[in-house]
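Enquirer: Show me the folded form of this:
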Amino acid sequence: PDLKADNITEKHLLRHGDVLFAAKGTKNFAAWYESKNQPSVASTSFFVIRLYESVSNKILPEFLVWLINHPTAQKFLKGKAIGTSIVSISKTVLEELEISIPDILIQKAILKISQLHNTEKSLRQQIETLREKQIQQQIINAIK
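Expert: Okay, here's the model as predicted:
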């Protein structure tokens, strides 16, 4: 739906570089907000982590997303989740998550390695899918 400017205060609008954390439900993940075009507001299922100037030169939003989505952090967060039908992670639990912040150059290197690893996994999956199709086609051709 369209956002009416008179109903929303500026502080609720997402800004480029905000980190969104899905605090409710079975999938608790972080995502980096990149859009600069249309005004957007996070739903109440998300916490918005805003990196202010005092820390924005020390940690990249993309790196914070990577840290929160890392299996070690996810294990910690899942272990502290509360609720039965709809589990949630409280702001306090998210604040308890301890993170190490390396130098910006190291953060960039980690992100690049992670991106290359994800690309490799995707390519391996594509190769596996194509190989499966090839084998199935060869089997069909053999019985014709």
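Enquirer: Could you use CA atoms for every contact and neighbour count after this?
Expert: Fine.
Enquirer: who does the helix or strand A31 falls within touch, helix- and strand-wise?
Expert: Assessed by DSSP states H and E, A31 sits inside strand 30-32. Helices and strands touching strand 30-32, as assessed by 3 or more C-alpha pairs under 8 Å, 6 or more residues apart in numbering; DSSP states H and E, comprise strand 19-22, helix 61-69.
Enquirer: what do you get if the cut-off is 6 Å, keeping everything else the same?
Expert: Strand 30-32 makes packing contacts with strand 19-22 when contacts are defined by 3 or more C-alpha pairs under 6 Å, 6 or more residues apart in numbering; DSSP states H and E.
Enquirer: let's see this one next to it:
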Amino acid sequence: MRLADACTIHTGYTARGRLEPAAAGGVLAIQLRDISPEGIVDPERLTRVQLDGLAERYFVRTGDVVFRSRGERNTASALDERLQEPALAVLPLMVLRPKREVVTPEYLAWAINQPPAQRHFDSAARGTNIRMIPRSSLDDLELDVPDIETQGKIVVVDALAERERELTQLAADTRRKMISLLLVERTNSMRPKTRQERTSK
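Expert: Reported below is the predicted structural model:
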């Protein structure tokens, strides 16, 4: 299924200059820098900006997906229930609004982040200094879209696998630190005592 048939696609808001934080009020804004390497958007870290007369299509809500169309990582992130008010999506972010009877936000983001979709973007990328993914490449991306129940199972298994990876990495890091401490203690115990250390006893 083409991505354009599974969701509506909009470009983010084009900022004419640097978006300055609002002293009071304003609207939440999601910019490229607000998406973590793991694809997480933390609403508590978003900045409010003072802008008026914005079109509704630029705003994202829980259940929408944002796509990074510029940079080395062209991945998608599903916005969860922590986003409790509309937020302005700023270019180079693209707004993907899933057709809920066809695809869930979590599965859509997962599918876009998988190797087949990423290879599609690799072949379509433009730019030499800054990699950019054209809108047409998003429209024409082919995705395997199973039934909603299967989508949910895939997302759950993927989340469990990611958690397992995190715990495995944490265990490896902890073990490495413990070994380092033991080696340091062993090295210190084998170090010849200085005259001051010998006479202090």
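Enquirer: okay, and the helix or strand following the strand holding A31 of structure 1 goes to which residues in structure 2?
Expert: Sequence order places strand 46-49 as the next helix or strand after strand 30-32 of structure 1, per DSSP H and E. Using TM-score structural alignment, the residues of structure 2 aligned to strand 46-49 of structure 1 are 93-96.
Enquirer: mean shift between the matching stretch and structure 1?
Expert: For stretch 93-96 of structure 2, the mean deviation from structure 1 after alignment is 0.9 Å (mean C-alpha distance after the TM-score superposition for structure 1).
Enquirer: Which residue range of structure 2 does the strand holding A31 of structure 1 align onto?
Expert: Taking TM-score structural alignment, strand 30-32 of structure 1 hits residues 76-78 over in structure 2.
Enquirer: what's the mean distance for the matching stretch versus structure 1?
Expert: Mean deviation for stretch 76-78 of structure 2: 0.6 Å (mean C-alpha distance after the TM-score superposition for structure 1).
Enquirer: So what touches that stretch?
Expert: Stretch 76-78 of structure 2 is contacted from outside by G39, V65, V66, F67, P105, E106, A109, using C-alpha atoms under 6 Å, 6 or more residues apart in numbering.
Enquirer: Trace the fourth one over to structure 1, please.
Expert: What that stands for is F67 of structure 2. F67 of structure 2 maps onto F21 in structure 1 when the alignment is built from TM-score structural alignment.
Enquirer: excluding its backbone neighbours, what's nearest that match?
Expert: Nearest non-adjacent residue to F21 of structure 1, counting by C-alpha to C-alpha, 6 or more residues apart in numbering: A30, 4.3 Å away.
Enquirer: From E53 of structure 1, how far out is the one you found?
Expert: As judged by C-alpha to C-alpha, to the nearest Å, A30 of structure 1 and E53 of structure 1 stand 20 Å apart.
Enquirer: biggest helix in structure 1 by residues?
Expert: helix 104-142 (DSSP state H).
Enquirer: post-alignment, that one versus structure 2, mean distance?
Expert: Helix 104-142 of structure 1 versus its aligned partner: 0.7 Å mean (mean C-alpha distance after the TM-score superposition for structure 1).
Enquirer: In structure 2, what stretch matches that helix?
Expert: With TM-score structural alignment as the criterion, helix 104-142 of structure 1 aligns to 148-186.
Enquirer: Report how many residues lie close to the residue nearest to F21 of structure 1.
Expert: Using other C-alpha atoms under 10 Å, A30 of structure 1 is surrounded by 23 other residues.
Enquirer: again, but for the one 10 residues further on
Expert: Burial of S40 of structure 1, expressed as a neighbour count using other C-alpha under 10 Å, amounts to 15.
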